[in-house]
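Engineer: Structure for the following, please:
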Amino acid sequence: QAEDEKKALESKSSTQWISDCRHRAAVKVQRAWLGYRTRATLDEEHSRWVVKWTMDPPTSTVALIGDFTSPPWSERLPMKYCPIRGCFVAILNGSPGHDHQLKFIVNGHYICDGSETVVSDSAGDLNNLVRVKPPQQPSPLCQIRARLQAATTRRMQQAVSERAEIRPPLPLCEDESVHVSVDVRENESVDVREGNILDVAVGWFCHLFRVESPDWAPVSSMQ
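Structural biologist: Just a heads-up that it's a prediction; the model follows:
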């Protein structure tokens, strides 16, 4: 009976350890994803024509219509709620420096944004007048991220190369440890233990979504 209780306790401890690792990995992946989405949003604000509607809650149905379609005023463009911006947005293509007239459709009602310029068209209808910004150079944040990403890539390649040269082969099985071999790239593998399971999860995320790997402090081993 004592032996059974010991095995049950060890099994429970292992299960709790795996659960804690999964939770901490999920937190890191979520943090990396939110950072990626925030940076993508800033890039859109800098380089694209972004139309916003800020007057209604996320449960509303908002669309956009205007002379930016072909033919003009022929298509309703649904607007999506952006939790980062806190409003409805639509990413449009327009001629830089050109004026466009548009109108919002909120829960089936046509309405203008009173915070923007309002003009009257030939039929006497009121529309918002928007001028498309000319193309801009990459933002300073984009340039800084590009340099940091290049430096991070060089450090990762150097670390993998050094690890392959100086680290001896690992045994197939070790007592009281967790050992997994993960194929990260074509002919490269990395040893995953308690301390770096979370870093591998985040590394896979960054590799799949082509985002730079954040420089987080290493995770301490669990007792």
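Engineer: use CA for all of it now, contacts and neighbours both
Structural biologist: Will do.
Engineer: Tell me which stretches of the protein form strands.
Structural biologist: All strands of the chain, identified by DSSP state E, fall at 49-53, 62-66, 77-78, 80-82, 87-92, 99-106, 109-111, 118-120, 126-131, 180-183, 189-192.
Engineer: Remind me what the second one packs against, helices and strands.
Structural biologist: So the one you mean is strand 62-66. strand 77-78, strand 99-106 (3 or more C-alpha pairs under 8 Å, 6 or more residues apart in numbering; DSSP states H and E).
Engineer: Ok, the third one next?
Structural biologist: Helices and strands in packing contact with strand 77-78 are listed as strand 62-66; criterion 3+ C-alpha pairs under 8 Å, 6+ apart.
Engineer: repeat for the first one
Structural biologist: Helices and strands touching strand 49-53, by 3+ C-alpha pairs under 8 Å, 6+ apart, are strand 87-92.
Engineer: One more: the fifth one?
Structural biologist: Here strand 87-92 is seen to pack against strand 49-53, strand 80-82 when contacts are counted using 3+ C-alpha pairs under 8 Å, 6+ apart.
Engineer: Out of those, which gets nearest to residue 17?
Structural biologist: Among these, the nearest to residue 17 by C-alpha to C-alpha is strand 80-82 (36.1 Å).
Engineer: The structure of the following sequence is requested for comparison with the preceding one:
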Amino acid sequence: MDNIILEKTEDKKELKRKAILKAAADVFSKKGYIDTSIKDITNEASISVGSFYSYFSTKEEILVQIFEEISNMSIEAASESSKFSKDNIIEQFTRSMTSAVCIYVKNKEFAKILFVKSMGINESFEKKRSEILDRTSFYLKTMLEHLRKNHLCIIDNIEITSVLLTHSIFGVITNWLDERLKCSIEDIIFSLCTYHLKALNINHKAENVHKYIKKVINSDYKELLG
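Structural biologist: A predicted model of the protein is given here:
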């Protein structure tokens, strides 16, 4: 009985923590990170300032948490999606890329704060941004090692290639979020997939890449179509 009560208490805490994160992201997107106060966040979340400090120490901590959660969700989505069609490297690669990018698109306002509106806030946050990029590079490095091990492509330097992949992906996402790229999300993902498949010398047909992208979006991310 005590364990059940404890679990319910923990569930409530997690729900409240996520509610604060969402409220903060909503205010950040309206007022900008710099101009947002903790009082703005507590007003949006309909909680007391004291309650806020039970979960977070600063608004910077919230920003870091948002970044962590979205990046973790993106890597997890890519990893899960890559488990499909292991006998078809083109579909596996395309599914993985599509799922990863769609997480940022689905959380567009959060992602915009992280990649566009919070650039250069302070040294500690830039360090966190670097950690996230490193984590993504590590995931891609693992994927590239699998490709090379199974003779699916020739990669001279996996370390450099994983960094190049990471920065090209985040560079495109950032430009799209900042509305410097006026393309549909399907076009963005198609260009990323075909660019990287060519860079890895993996033969592919454009129509198949389009087909695999649509398969993922239509099954898991229909709300992004428009």
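Engineer: Would you pull the TM-score for this pair?
Structural biologist: Here the TM-score for the pair of chains, by TM-score structural alignment, normalised by the length of structure 1, is 0.23; 71 aligned residues with a C-alpha RMSD of 4.8 Å.
Engineer: related to what we said a few turns ago, figure out which of the strands of structure 1 is closest to residue 142 of structure 1.
Structural biologist: Once those are compared by C-alpha to C-alpha, strand 49-53 is nearest, at 17.7 Å.
Engineer: what angle do the longest helix belonging to structure 1 and strand 87-92 make?
Structural biologist: As assigned by DSSP state H, the longest helix anywhere in structure 1 is helix 2-47. Between helix 2-47 of structure 1 and strand 87-92, the angle comes out at 60 degrees (axes from the mean of the first three to the mean of the last three C-alpha atoms, to 10 degrees).
Engineer: in the longest helix that structure 2 contains, what's buried?
Structural biologist: Criterion DSSP H: the longest helix present in structure 2 is helix 2-31. By neighbour count with 16 or more other C-alpha atoms under 10 Å, helix 2-31 of structure 2 contains the buried residues 16-17, 20-29.
Engineer: After it, which helix or strand is next? Please name it.
Structural biologist: helix 38-45 (DSSP states H and E).
Engineer: can you list contacts of that following helix?
Structural biologist: Defining contact as C-alpha atoms under 8 Å, 6 or more residues apart in numbering, one finds that helix 38-45 of structure 2 is touched by 19-20, 23-24, 27, 48-49, 52, 58-59.
Engineer: Tabulate the residues you listed (CSV), appending distance to residue 74 of structure 2.
Structural biologist: Shown next, in CSV, are the contacts of helix 38-45 of structure 2 (distance: C-alpha to C-alpha, whole Å):
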residue, distance to residue 74 of structure 2
19, 20
20, 21
23, 21
24, 21
27, 23
48, 32
49, 31
52, 27
58, 25
59, 23
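Engineer: re earlier: by how many degrees do the longest helix of structure 1 and strand 49-53 diverge?
Structural biologist: 110 degrees.
Engineer: Please name every helix or strand in contact with helix 2-47 of structure 1.
Structural biologist: helix 197-209.
Engineer: do you know how far residue 92 of structure 1 is from residue 103 of structure 1?
Structural biologist: Relative to residue 103 of structure 1, residue 92 of structure 1 is positioned 14 Å away (C-alpha to C-alpha, to the nearest Å).
Engineer: So if I had to pick from these two, which one is more boxed in?
Structural biologist: residue 103 (21 against 13; other C-alpha atoms under 10 Å).
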